[in-house]
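1. This is a predicted model, with the sequence first.
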Amino acid sequence: MTETKELIRTGWNLDNSYAQLPKSLFTRTNPTPVHSPKLVVLNHTLATCLGLNVRALQNDDSLEEFAGNQIPVGSSPIAQAYAGHQFGHFTMLGDGRAVLLGEQITPSGERFDIQLKGSGRTRYSRGGDGRAALGPMLREYIISEAMHGLNIPTTRSLAVVTTGESVIRETEQPGAILTRVAASHLRVGTFQYVAEWGNIEELRTLAEYTLQRHFPEVADDKPYLSLLKEVIKRQATLIAKWQLVGFIHGVMNTDNMTLSGETIDYGPCAFMDTYDPATVFSSIDVRGRYAYGKQPQIAAWNLARFAETLLPLLHDNQDEAIKLAQDAISDFTELYHSNWLAGMRAKLGIFNEEPEDESLIEGLLTIMHKYHGDYTNTFRGLTFDKFSDMELFDTSEFAQWREQWQSRVGRQQESKASSQQLMQRSNPAVIPRNHRVEEALEAAVKHGDYSVMDRLLNVLSCPYAHSPEQGEYSILPGKSERPYRTFCGT
């Protein structure tokens, strides 16, 4: 009777299909309880989409569940095992500070992972404390919701609770737990783990599970090759979307590449202000492996590692398997490029295709790079014919380029008004500017003031609205002697 009341009250409808896979892929484990949790952020919109009762999620029982002190009805908590290439070096990994509670089945029948991040040590903690600091968890909440607003596939954040306990990350910081929602937590690294330490039957079972979970439409005589191709397609689309808004992930290790095509892990990520392909924010990316301009080629490298894990399933003959994998991977560059080019055309209000379009686009990027143009505000200026506040708009190079651009737009059948509408839908008015994110985090973490974060989230929820209240959030940060740096938060 209690369980029935719990289901009705909160709306939890949990299953855990992943726990039916071979036991080597996970460890059953419960979150480690905390002393005095407090709910500080709840994503009402996401909760409703998941079929949850927002009011019930704010009561004491739900608080205990978000903190890991109680297990929701239907949950079968596990920590997932996986491996990964971290900055090019292969290693054994796994959920070292996260527990998968289960999969929420929504009223429409969709299935989403519900994971507690920062919920204590697991078998895979590798000496870590299994905990998370408040700042990084709020950062993930902000950026993941911003990505959702930008229509970029992403994991999302349902809630953040403080634990009432401290964690040590160079300094003493308040602890927190994030409830992360994902299409799944299947990664390239999941397959790397099985390929390295499992057997072919476990690999086949994992591949079949992935197909059923994310690509149920695949029904042919080469399902594992189709799996590879579908993952490549989704990643080509995803990375193009990153590049089009100036998003820099910061830690594109293979364990941070999902097979669903969602962005995951928002540790050292940030959005680019001044356009520069060499931009790096992460303090640990000292050699620029994951710089903005290198993200497409790193994605291809990661996908090649995924293809390697599938070789035993692609063909009995290894040489033939390698050829099939290479042919599939070779498609990534063209798929990415076509997605990026289509997106850039839209950002410039171009509906059709002409051979010289890429040259026109590269010409603008060259000018932006030379004159340190702000990536987002340059396209915003083009959208509304407002050319001020940036040096590049006063140059002869830009004047010449603009003439070429207007001529190009004029050659298409669509009206100027239609072209501008396309640009408004393709060029965000706002992104989570680094200084605005830091402002929100400082107010929340140091002063317990979440109003700054709430206002930021509200603005970021509709980045293509181009509303008057978004104006102040498009203002660039003041110049600083120090470059902006991000940290992984672990």
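-> Perfect, I can see it now. Residues are numbered from 1 along each chain as shown.

2. can we go C-alpha only for contacts and neighbour counts from here?
-> OK.

3. quick check: longest helix of the chain.
-> The longest helix of the chain (DSSP state H) is helix 318-347.

4. Would you mark the buried spots in that one?
-> By neighbour count on 16 or more other Cα atoms under 10 Å, the buried set for helix 318-347 is 321-322, 324-325, 328-329, 332-333, 335-337, 339-347.

5. Tell me which other helices or strands that helix touches.
-> Contact partners of helix 318-347 among helices and strands, from 3 or more Cα pairs under 8 Å, 6 or more residues apart in numbering; DSSP states H and E: helix 223-245, helix 295-314, helix 357-370, helix 416-426.

6. and the comparison structure, right after this:
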Amino acid sequence: MTAHIPFDNSYAKLPDSFHARVLPASVAAPALIKLNHELALQLGLDPEALATQEGIEILAGKRIPDGADPIATAYAGHQFGQFVPQLGDGRAILLGEVVDRNGMRRDIQLKGSGPTPFSRRGDGRAALGPVLREYLISEAMAALGIPTTRALAAVTTGENVIRETMLPGAVFTRVASSHIRVGTFQFFLARRDGEGLRRLADYTIARHYPDAAGAPQPYRALLDAVIARQAALVARWLNVGFIHGVMNTDNMSIAGETIDYGPCAFMDTYDKETVFSSIDHAGRYAYARQPGIAHWNLARLAECLMPLIAEDKDKALEQANEALAAFPLIFKKAHEDGLRRKFGLFEEREGDAELMQALLDRMAVNKADFTLTFRRLCDAAASTEADGAVVRDLFIDPTAFDDWAVHWRERLALESQDAQARRDAMRRVNPAFIPRNHRVEAVIEAAVKTRDFVPFETLLAVLSKPYEDQPDFAHYADPPPPSQGMYQTFCGT
């Protein structure tokens, strides 16, 4: 049985300035941890063949499959506000592209596959923990319905990597609509490579935004489209309590997918200033600051596209500012529409924003769990008697919820929606299960210390159905114990 991958590569055909050709490093004894059978089939791959020794060696980078054209892509980026003119794939190699069963072009990339010309003295390897984290959280995001890169496979390498200690090595196979980033455009602007910038923009339009090609101003249309996708994406992050953790411009996908799950995490108790990343000392990428950072990042993209939008600098600046001015409006509508669904409101009425914010403010003061509050609000929408049992106990001062609920019920009464139908609709947008940080850490600890992957498999299965109750796994919805203290995440490198 041959592990055939029907590659149809396009990015590798761009000029050498876009990438560096490099082969993955061979590893000693690759072993399969997990293969995403459903995604493999969607990509037109044979999961049984990928699970053979030949397939596992491909997923580990030990064997190069026919048709692959391995490259490390070049990009720059602002990291915590500081511009770095050359970053690039330092521990990832793009094997190639496939066209999936829906006609969509998808990248297949190996992360942790060894050094590249962009490694900056790094070893290009990945430890097991970050690989499991990215697998779990990217697949959880997909199940939540949020645009994201996907996990095709995770394998161990049979070798150790050196971080603060010796850790088991692993390779993660990531699938993405592409790996073009805001930082990719910055790479060419920093080099004053106008032709490269135009080639990149044209390629991006053809691959991701074909409607822009027919617009009167194609590059302005490209900017408008990316802004709209990013505004909608970040709104969806906030509505499930997700914190990316490192929203550098090189971690913002032009395709509008969530990408690069390093020091990311989901919020437990609601606090708009929540930060988990150990390196985000100033809270630049805190939960509530993510929309502003996305807007800032998109301004950097606009700077790159200005030479293409208009030859006259003043006209180009005017067009860029006009496009960027739409972001707050698009984000606000997407965020409020999403919140309205979470609150069980089907019609837009004056005062809704204030009503919703009032509960969030009370949740913050009373340290109420974000996910549990909204999940239990679904039941409260169907029964007045459920209030005391399912929601108010999450608040330090239960009367804070009681007082707010009076106004909420008055607002619900203005709509004719059946109570049970409202509850069902709310349950479709308010998950019962998210990748609770303490659960993710327990999974990683079991895998790293004892090579026990059963907790990983169990948590992955639970997260694949986030909107279902799953009574046998109800405890996976519980918040962390108070003994956990302040939770921190760390960059996988």
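-> Received the coordinates, thanks. No experiment lies behind these values; they were computed from the predicted model shown.

7. thinking again about what came up before, okay, the helices and strands packed on helix 318-347 of the first structure in JSON lines with distance to Leu21 of the first structure and mean neighbour count next?
-> Converted to JSON lines, those look like this (distance: least, Cα to Cα, whole Å; neighbours: other Cα atoms under 10 Å):
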{"stretch": "helix 223-245", "distance to Leu21 of the first structure": "18", "mean neighbour count": "21"}
{"stretch": "helix 295-314", "distance to Leu21 of the first structure": "18", "mean neighbour count": "21"}
{"stretch": "helix 357-370", "distance to Leu21 of the first structure": "47", "mean neighbour count": "16"}
{"stretch": "helix 416-426", "distance to Leu21 of the first structure": "41", "mean neighbour count": "18"}
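
8. So for Leu259 of the first structure, which of those sits nearest?
-> helix 223-245 (5.7 Å; Cα to Cα).

9. Show me where the stretch 151-300 of the second structure has its strands.
-> Ranges of strands in the stretch 151-300 of the second structure, per DSSP state E, counting those that start in this stretch, are 166-176, 242-243, 265-266.

10. nearest spatial neighbour of the alignment partner in the first structure of Ala446 of the second structure, skipping sequence neighbours?
-> In the first structure, Ala446 of the second structure lines up with Ala443, judged by TM-score structural alignment. The shortest distance from Ala443 of the first structure to any non-neighbouring residue, by Cα to Cα, 6 or more residues apart in numbering, is to Asp449 (5.1 Å).

11. Equivalent analysis for Ser119 of the first structure, please.
-> Pro31 (5.2 Å).

12. Look at the aligned residue in the second structure for that neighbour and tell me its secondary structure.
-> Matched across to the second structure, Pro31 of the first structure falls on Pro24, judged by TM-score structural alignment. Classification of Pro24 of the second structure using DSSP: H, G, I helix; E, B strand; the rest coil returns coil.

13. with the second structure superposed, average distance for the longest helix of the first structure?
-> When the second structure is overlaid, helix 318-347 of the first structure sits 0.5 Å from its aligned residues on average, using mean Cα distance after the TM-score superposition for the first structure.

14. In the second structure, which residue range corresponds to that helix?
-> Aligning helix 318-347 of the first structure against the second structure (TM-score structural alignment) gives residues 313-342.

15. Could you do stretch 141-150 of the first structure as well?
-> Using TM-score structural alignment, stretch 141-150 of the first structure pairs with 135-144 in the second structure.

16. Strands of the stretch 1-150 of the first structure, start to end?
-> Ranges of strands within the stretch 1-150 of the first structure are 14-15, 26-28, 38-42, 78-80, 83-86, 89-92, 98-105, 111-117, 132-133, based on DSSP E, counting those that start in this stretch.

17. now those as JSON lines including mean neighbour count and distance to Leu50 of the first structure?
-> Shown next, in JSON lines, are those (neighbours: other Cα atoms under 10 Å; distance: least, Cα to Cα, whole Å):
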{"stretch": "strand 14-15", "mean neighbour count": "20", "distance to Leu50 of the first structure": "11"}
{"stretch": "strand 26-28", "mean neighbour count": "19", "distance to Leu50 of the first structure": "24"}
{"stretch": "strand 38-42", "mean neighbour count": "18", "distance to Leu50 of the first structure": "13"}
{"stretch": "strand 78-80", "mean neighbour count": "26", "distance to Leu50 of the first structure": "21"}
{"stretch": "strand 83-86", "mean neighbour count": "21", "distance to Leu50 of the first structure": "30"}
{"stretch": "strand 89-92", "mean neighbour count": "13", "distance to Leu50 of the first structure": "33"}
{"stretch": "strand 98-105", "mean neighbour count": "26", "distance to Leu50 of the first structure": "7"}
{"stretch": "strand 111-117", "mean neighbour count": "24", "distance to Leu50 of the first structure": "8"}
{"stretch": "strand 132-133", "mean neighbour count": "26", "distance to Leu50 of the first structure": "25"}
